[in-house]
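give me a model of this one.
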Amino acid sequence: MRTGRLRTVPPVLWAGWVALATGAVLCVAGWYGVSGERFTARQLPYIASCTVPGAALIVAGAVLLASGRAPAATARVEELYGLLVAAGEEPGAPEPAVSAPVAVSGELRMVPGGTLWHRADCPLVAGKPEAVPVDGRLLAGGDLDPCPICEPDAADS
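From the prediction side, this is the model:
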């Protein structure tokens, strides 16, 4: 047996459904009136009095339905976020560990034809046999940029 609380439908949603239904009825009435008339001059009153307002009511109903669900969805997201934050704040929980630097070596390496220079223990060049020591002239000339992963310093060379 479900013991959850009774869900209520906000008045904005009811208004949206009523506007959609009324707009659909007016569009059908306008179509029926236009289809029974042979001359354009006699069809215009049906278009002006039924079809155009019916289309406007359909659009208004769609807007009301879309905006009527937003507060309920926002409230639910806030409730779930509160539960998530409360679950993460358990007393006695260890603090997250500070991550160690990616690379600390003072030796600088580069891959021939590459555009970056790295520390020797950078994951991008570690274990690559083609990685060679950096030429000081390339660093001085500005031809190589420092690696954004290991963040080498030019003073290391």
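
C-alpha from now on. contacts and neighbour counts both.
OK.

so which elements touch the top helix by length along the chain?
Among the segments of the chain that qualify as a helix by DSSP state H, the longest is helix 52-88. For helix 52-88, the packing partners by 3 or more Cα pairs under 8 Å, 6 or more residues apart in numbering; DSSP states H and E come out as helix 11-35.

for the helix it packs on, what is the distance to the chain centroid?
34 Å (Cα atoms, centre = their mean, to the nearest Å).

which SSE is immediately downstream of it?
Where DSSP states H and E defines the elements, the next helix or strand beyond helix 11-35 is helix 40-46.

buried set for that next one?
Using 16 or more other Cα atoms under 10 Å as the test for burial, helix 40-46 gives Gln43, Leu44, Tyr46.

following up with a second sequence; could you model it the same way so I can compare the two?
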Amino acid sequence: MRTGRLRSVHPVLWAGWAALAAGAVLCVLGWYGVSGERYAERQLPYLASCTIPGAALIIAGAILLTHARGALAAARVEELHSLLVAAEPADAEDPDGAAAMPLAVSGDLLMVPGGTLWHRADCPLVAGKVEAVPVDAKLLAGGELGPCPICDPAEDTD
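Next up, the predicted model:
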């Protein structure tokens, strides 16, 4: 799937870069022609034949590059999605049901200063963080901290 999508994106990228280069060359030629003429009526043909089409090519090239980059990003997202969908669920590998066990079972509650959640001490979100401190009872009683949805310490306190 990836190679088919990328094959359709690369020509658009090349066309965008070619349009930008051609537009820049036309603008330079138009500028050179205009700079060599003293009277405005002699400058107009250079504007009409070089500078205006050059600016249009630069705009078209920018649009093509933007479209191609977006399509490339979409192709990568589709590839990642297909990898996620193709992955086997963890339950299929573990017939004992150990995957249904909670992630954290410690009774000690921790928080990160400035955070909005409180966690069990062995929660993967705070495990190994030196800035994690024991939960302040005032913050807990005031409702400023909520339970972590990963380790769900609310089960112990209810």
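
after superposition, what's the TM-score here?
After superposition, the two chains reach a TM-score of 0.54 (TM-score structural alignment, normalised by the length of structure 1), with 112 aligned residues with a Cα RMSD of 3.5 Å.

in structure 2, what range does the helix or strand following the longest helix of structure 1 match?
Next in sequence after helix 52-88 of structure 1, counting helices and strands by DSSP H and E, comes strand 108-110. Using TM-score structural alignment, strand 108-110 of structure 1 corresponds to no residues of structure 2.

other SSEs contacting strand 108-110 of structure 1?
strand 116-119, strand 132-133.

hey, which of the ones you listed is tucked in deepest?
strand 116-119 (a mean of 27; mean count of other Cα atoms under 10 Å).

so which elements touch that strand?
Against strand 116-119 of structure 1 (3+ Cα pairs under 8 Å, 6+ apart) you get strand 108-110, strand 145-146.

looking at these, which is nearest to Ala55 of structure 1?
For those, the distance to Ala55 of structure 1 is smallest for strand 145-146, at 60.8 Å, taking Cα to Cα.

list the contacts for Ala86 of structure 2?
Contact analysis of Ala86 of structure 2 by Cα atoms under 8 Å, 6 or more residues apart in numbering lists nothing.

where's it relative to Pro134 of structure 2, distance?
For Ala86 of structure 2, the distance to Pro134 of structure 2 equals 41 Å [Cα to Cα, to the nearest Å].

again with Glu78 of structure 2
42 Å.

residues near the nearest residue to Trp31 of structure 1 once chain neighbours are set aside, how many?
Spatial nearest neighbour of Trp31 of structure 1, chain neighbours left out: Thr51 (7.1 Å); criterion: Cα to Cα, 6 or more residues apart in numbering. For Thr51 of structure 1, the count of nearby residues is 24 (other Cα atoms under 10 Å).

and if you look at Gly61 of structure 2?
Neighbour number of Gly61 of structure 2 under other Cα under 10 Å is 24.
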